[in-house]
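Enquirer: Give me coordinates for this.
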Amino acid sequence: MNTSPRFRYYTATTLDGYLADENDSLDWLLTQPIDDDGAMNYGAFISEVGCVVMGATTYRWLLDHEVVDGKPWPYDMPCFVFTHRDPTPVAESIRIVSGTPGEHHSTLVDAAAGKDIWIVGGGDLAAQFAEAGLLDEVLVSIAPVTLGAGRPLFPRRFDLELQTVERNRAFVCARYRVVGPREPAR
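Expert: Here you go, the predicted structure:
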């Protein structure tokens, strides 16, 4: 276990920087070959996670695509859904919250119980954590697909430092340290 939990944004993106298309479809992702035991695999990542954080759109996508036909909620750890809406939690582990990431920092750290906090998505929520100084790493698997438009990976100006890069079949897997906000060009 970590002594200080890391706030980590672990996701996949298209080569042109989109998480989902304009209709929130992940078809581009679900058709790519990947080795479940390869570089930056989900199993190794999730074993270090004690708490998940997501926005309302990600929560709705999970309800529409994963929690169907009697399938249970996919996370057995505390989950915080940041939203200004009022969705109904489908599991006891889900907490609906509003406000800024900074307002919930200590609650998230406590819920993670010494493990990492995973910002599942979306990109805007991850950027809000970064703006609050609460995003340590971006772990991204880049697929050989372009969409031209959709939900952006990270819709803010930030500098990142490449820590590692590997390949997992179709994906380039990169881990970045978040350096800080990038000043606008003059």
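
Enquirer: Could you use CA atoms for every contact and neighbour count after this?
Expert: Will do.

Enquirer: burial of residue 25, as a residue count?
Expert: Neighbour count for residue 25, taken as other C-alpha atoms under 10 Å: 14.

Enquirer: now residue 62
Expert: Considering only other C-alpha under 10 Å, residue 62 is surrounded by 14 other residues.

Enquirer: measure it to residue 131 for me?
Expert: 26 Å (C-alpha to C-alpha, to the nearest Å).

Enquirer: now swap in residue 13 and tell me
Expert: The gap separating residue 13 from residue 131 is 21 Å, by C-alpha to C-alpha.

Enquirer: neighbour-wise, which of the two wins?
Expert: Each of residue 13 and residue 131 has its neighbours counted (other C-alpha under 10 Å); residue 13 has more, 24 against 17.

Enquirer: Isn't the more buried one up against residue 19?
Expert: Yes - applying C-alpha atoms under 8 Å, one finds residue 13 in contact with residue 19, separated by 4.8 Å.

Enquirer: Could you verify that residue 96 is part of a strand?
Expert: Yes - with DSSP: H, G, I helix; E, B strand; the rest coil as the criterion, residue 96 is part of a strand.

Enquirer: what sits against the spatially closest residue to it that is not a sequence neighbour?
Expert: Of all residues not flanking residue 96 in the chain, residue 81 sits nearest, at 4.9 Å (C-alpha to C-alpha, 6 or more residues apart in numbering). Going by C-alpha atoms under 8 Å, 6 or more residues apart in numbering, residue 81 touches 53-56, 59, 94-97.

Enquirer: Now the second one, please; I'll put the structures next to each other:
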Amino acid sequence: MSRIVFETASTLNGFIADEENSLAWLFEVDADQVPAVAPTATVMVEGSTTYEWVLDHEHLLEQPHKWAELFGDKPTFVFTSRTLPVPTGADVRFVQGSVTDALPAIREAAGDGDIWIVGGGELAAQFLDAGALDQISISFAPAALVAGAPLFPRLLGSDRLRLKSANAVGQFAHVVYDVVPHASTE
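Expert: Here you go, the predicted model:
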């Protein structure tokens, strides 16, 4: 079965986007030093804020060929309650409702590959709430923000995380934790 991985970048003080939901702070680091992400993922999942930011920042509606350059032919599931545009040729699937309700379709699309939760932190937390988050992989950037979108807006104790690896990747500290399922109360 595929793993569900929240792979993201964060500031040192735990923000994944600034007050305007921008990731511009991340791209201030030398582009050659930004770590590669989720190489085993066959499906991407993201919230509408992340999706819209990427569309705008990368000019994907005006230059739809860039979608394939950035994401290949991976299906992308976007959690939203709104109608949003799709770059020509992109496999974007809009879903509404709970993570639990959407999981069967996401898992089917992933096959044996991993599912990459691109953003944001609240969406990743909903996967945790549903008992469906297997791994948290964070690249901490050499930057700090005074406010913004938190990395993970849930209480998650050390009893639920097991350090798998910690490495320097350019100016980033890349840390991977496996998520331990809740102990059964039966």
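
Enquirer: Drop the TM-score for these two in here.
Expert: Once superposed, chain against chain, the TM-score is 0.86 (TM-score structural alignment, normalised by the length of the first structure); 173 aligned residues with a C-alpha RMSD of 1.9 Å.

Enquirer: which bit of the first structure covers stretch 94-105 of the second structure?
Expert: Taken onto the first structure by TM-score structural alignment, stretch 94-105 of the second structure occupies residues 96-107 there.

Enquirer: mind listing what's buried in the matching stretch?
Expert: 96-97, 101 (16 or more other C-alpha atoms under 10 Å).

Enquirer: before we move on, what about stretch 170-186 of the second structure?
Expert: By neighbour count on 16+ other C-alpha under 10 Å, the buried set for stretch 170-186 of the second structure is 172-179.

Enquirer: same question, stretch 61-68 of the second structure
Expert: Neighbour-count burial for stretch 61-68 of the second structure flags 64, 66-67 (criterion: 16+ other C-alpha under 10 Å).

Enquirer: what would these look like in CSV with distance to residue 138 of the second structure and secondary structure?
Expert: Formatted as CSV, the buried residues of stretch 61-68 of the second structure follow (distance: C-alpha to C-alpha, whole Å; DSSP: H, G, I helix; E, B strand; the rest coil):
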residue, distance to residue 138 of the second structure, secondary structure
64, 28, coil
66, 25, helix
67, 23, helix
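
Enquirer: how about those in JSON lines, adding distance to residue 120 of the second structure?
Expert: Written out in JSON lines, the entries for the buried residues of stretch 61-68 of the second structure read as follows (distance: C-alpha to C-alpha, whole Å):
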{"residue": "64", "distance to residue 120 of the second structure": "23"}
{"residue": "66", "distance to residue 120 of the second structure": "22"}
{"residue": "67", "distance to residue 120 of the second structure": "19"}
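
Enquirer: Tell me the counterpart of residue 152 of the second structure in the first structure.
Expert: By TM-score structural alignment, residue 152 of the second structure lines up with residue 154 in the first structure.

Enquirer: quick one: its match and residue 69 of the first structure, what's the gap?
Expert: For residue 154 of the first structure relative to residue 69 of the first structure (C-alpha to C-alpha), the value is 32 Å.

Enquirer: what do you get for residue 52 of the first structure?
Expert: Counting by C-alpha to C-alpha, the gap from residue 52 of the first structure to residue 69 of the first structure is 23 Å.

Enquirer: One more: residue 117 of the first structure?
Expert: Separation of residue 117 of the first structure from residue 69 of the first structure (C-alpha to C-alpha): 29 Å.

Enquirer: Contacts only, for the residue most central in space within the first structure.
Expert: By C-alpha atoms, centre = their mean, the first structure has its centre lying nearest to residue 120, at 2.5 Å. By C-alpha under 8 Å, 6+ apart, the residues touching residue 120 of the first structure are 9-11, 52-54, 58.

Enquirer: 6 Å instead?
Expert: The neighbourhood of residue 120 of the first structure, defined by C-alpha atoms under 6 Å, 6 or more residues apart in numbering, consists of 53-54.

Enquirer: In the second structure, point out the residues matching the helix or strand where it lies.
Expert: In this assignment (DSSP states H and E), residue 120 of the first structure forms part of strand 116-121. The counterpart of strand 116-121 of the first structure in the second structure, using TM-score structural alignment, spans residues 114-119.

Enquirer: Give me the mean deviation of the matching stretch from the first structure.
Expert: Once fitted to the first structure, stretch 114-119 of the second structure is off its aligned match by 0.4 Å on average (mean C-alpha distance after the TM-score superposition for the first structure).

Enquirer: Measure how far that stretch is from the centre of its chain, please.
Expert: Relative to its parent chain, stretch 114-119 of the second structure has a centroid offset of 5 Å by C-alpha atoms, centre = their mean, to the nearest Å.

Enquirer: Excluding sequence neighbours, find me the nearest residue to residue 156 of the first structure.
Expert: That would be residue 127: by C-alpha to C-alpha, 6+ apart, it lies 6.2 Å from residue 156 of the first structure.

Enquirer: what about that neighbour, is that helix, strand or coil?
Expert: What three-state DSSP gives for residue 127 of the first structure is helix.
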